[in-house]
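In: no sequence on this one, just coordinates:
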């Protein structure tokens, strides 16, 4: 068994990025399955309306997954070694900031609960 050097193995950030991108990968595999079904439908007289619907639904899943931001889960304390830069404000009226780590690209909203912002507090059901 060959030993892989540690520097070639994926980092936790790499694995988190793959996990975050997995819905898009799965949706694209669904499109591939639907297209393969269309090819095999020729053997039974051509694609049925259900075959075409399956393809349209799979393509819609790809579109939805592609429009979702793909970014690994990130917490402010996850970038202790990096400098967090304020890149914007939320506009909620409490001075809440959007911060980004230039090194890893992680981004997060920091709500100012001390100033009265309730966005980060759990909601009552």
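Out: Great, that's in hand. Every value quoted in this text rests on a predicted model; they were computed, and no experiment measured them.

In: use CA for all of it now, contacts and neighbours both
Out: Fine.

In: Give me the neighbour count for residue 26.
Out: 15 (other CA atoms under 10 Å).

In: Could you look up the SS state of the spatially most central residue of the chain?
Out: Nearest residue to the geometric centre of the chain (CA atoms, centre = their mean): residue 70, 3.1 Å. Three-state call for residue 70 (DSSP: H, G, I helix; E, B strand; the rest coil): coil.

In: and what of residue 86?
Out: Per three-state DSSP, residue 86 ends up strand.

In: quick one: furthest residue from the center of this protein?
Out: residue 45 (39.6 Å).

In: can you tell me how far it sits from residue 39?
Out: 11 Å (CA to CA, to the nearest Å).

In: which one's the longest helix in the chain?
Out: helix 12-41 (DSSP state H).

In: how distant is it from the center of its chain?
Out: 13 Å (CA atoms, centre = their mean, to the nearest Å).

In: Now do the buried residues in that helix.
Out: Residues of helix 12-41 classed as buried by neighbour count (16 or more other CA atoms under 10 Å): 16, 18, 20-21, 23-24, 27-28, 30-31, 34-35, 37-38.

In: before we go on, here's another structure to hold up against the first:
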């Protein structure tokens, strides 16, 4: 028997939904590639893929590459003016922290070059 509290724990948070929406172009591109690959498998049973099947596969692969580059180039979620609280450690071994915004629920990682963290050092060089 599940209670209302248990059901609420199964629902995605606003931050979860925002993360899914931000990655949706990549998810859609992956689904397009999967469709093209399935079409290639079916075509193999019908005498082999056509030039159009190959073109569809190449275009889906290119879309996936572009979508992955776009999603990867976006900055991580950063809350300005919101109260951030520490919710855990990153596990990188340098005492870096995971922070959560109490307003929107978004999370961000704080790698600190001051503690000798290589991720923090590379981020400070980029900034």
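Out: That came through fine. In this text the structure is predicted, and so the values were computed from the model without any measurement.

In: Which residue range of structure 2 does the longest helix of structure 1 align onto?
Out: Mapping helix 12-41 of structure 1 onto structure 2 (TM-score structural alignment) gives residues 14-43.

In: mean distance, the matching stretch to its aligned residues in structure 1?
Out: Stretch 14-43 of structure 2 differs from its equivalent in structure 1 by a mean of 0.7 Å after superposition (mean CA distance after the TM-score superposition for structure 1).

In: Run a quick neighbour tally on residue 66 of structure 1.
Out: Neighbour number of residue 66 of structure 1 under other CA under 10 Å is 16.

In: For it, give its distance to residue 21 of structure 1.
Out: Counting by CA to CA - residue 66 of structure 1 and residue 21 of structure 1 are separated by 9 Å.

In: need the strands for structure 2, in chain order.
Out: 84-89, 97-101, 107-110 (DSSP state E).

In: residues touching the closest residue to residue 107 of structure 2 other than its chain neighbours, list them.
Out: Distance criterion CA to CA, 6 or more residues apart in numbering; nearest residue to residue 107 of structure 2, sequence neighbours excluded, is residue 100 at 4.3 Å. Counting by CA atoms under 8 Å, 6 or more residues apart in numbering, residue 100 of structure 2 touches 84, 85, 86, 87, 106, 107, 108.

In: check contacts around the fourth one.
Out: Right, residue 87 of structure 2. Counting by CA under 8 Å, 6+ apart, residue 87 of structure 2 has contacts 97, 98, 99, 100.

In: now do the last one
Out: Contact criterion CA under 8 Å, 6+ apart gives 76, 77, 78, 98, 99, 100 as the residues in contact with residue 108 of structure 2.

In: on that earlier part again, pick the most buried one from the strands of structure 2.
Out: For the strands of structure 2, the largest average neighbour count (mean count of other CA atoms under 10 Å) is found in strand 97-101, namely a mean of 20.

In: how far out from the middle of the chain is that strand?
Out: Counting by CA atoms, centre = their mean, strand 97-101 of structure 2 comes out at 17 Å from the chain centroid.

In: What residue in structure 2 is paired with residue 76 of structure 1?
Out: Under TM-score structural alignment, residue 76 of structure 1 pairs with residue 80 in structure 2.

In: quick one: residue 16 of structure 2 from residue 67 of structure 2, how far?
Out: Taken as CA to CA, the span from residue 16 of structure 2 to residue 67 of structure 2 is 20 Å.
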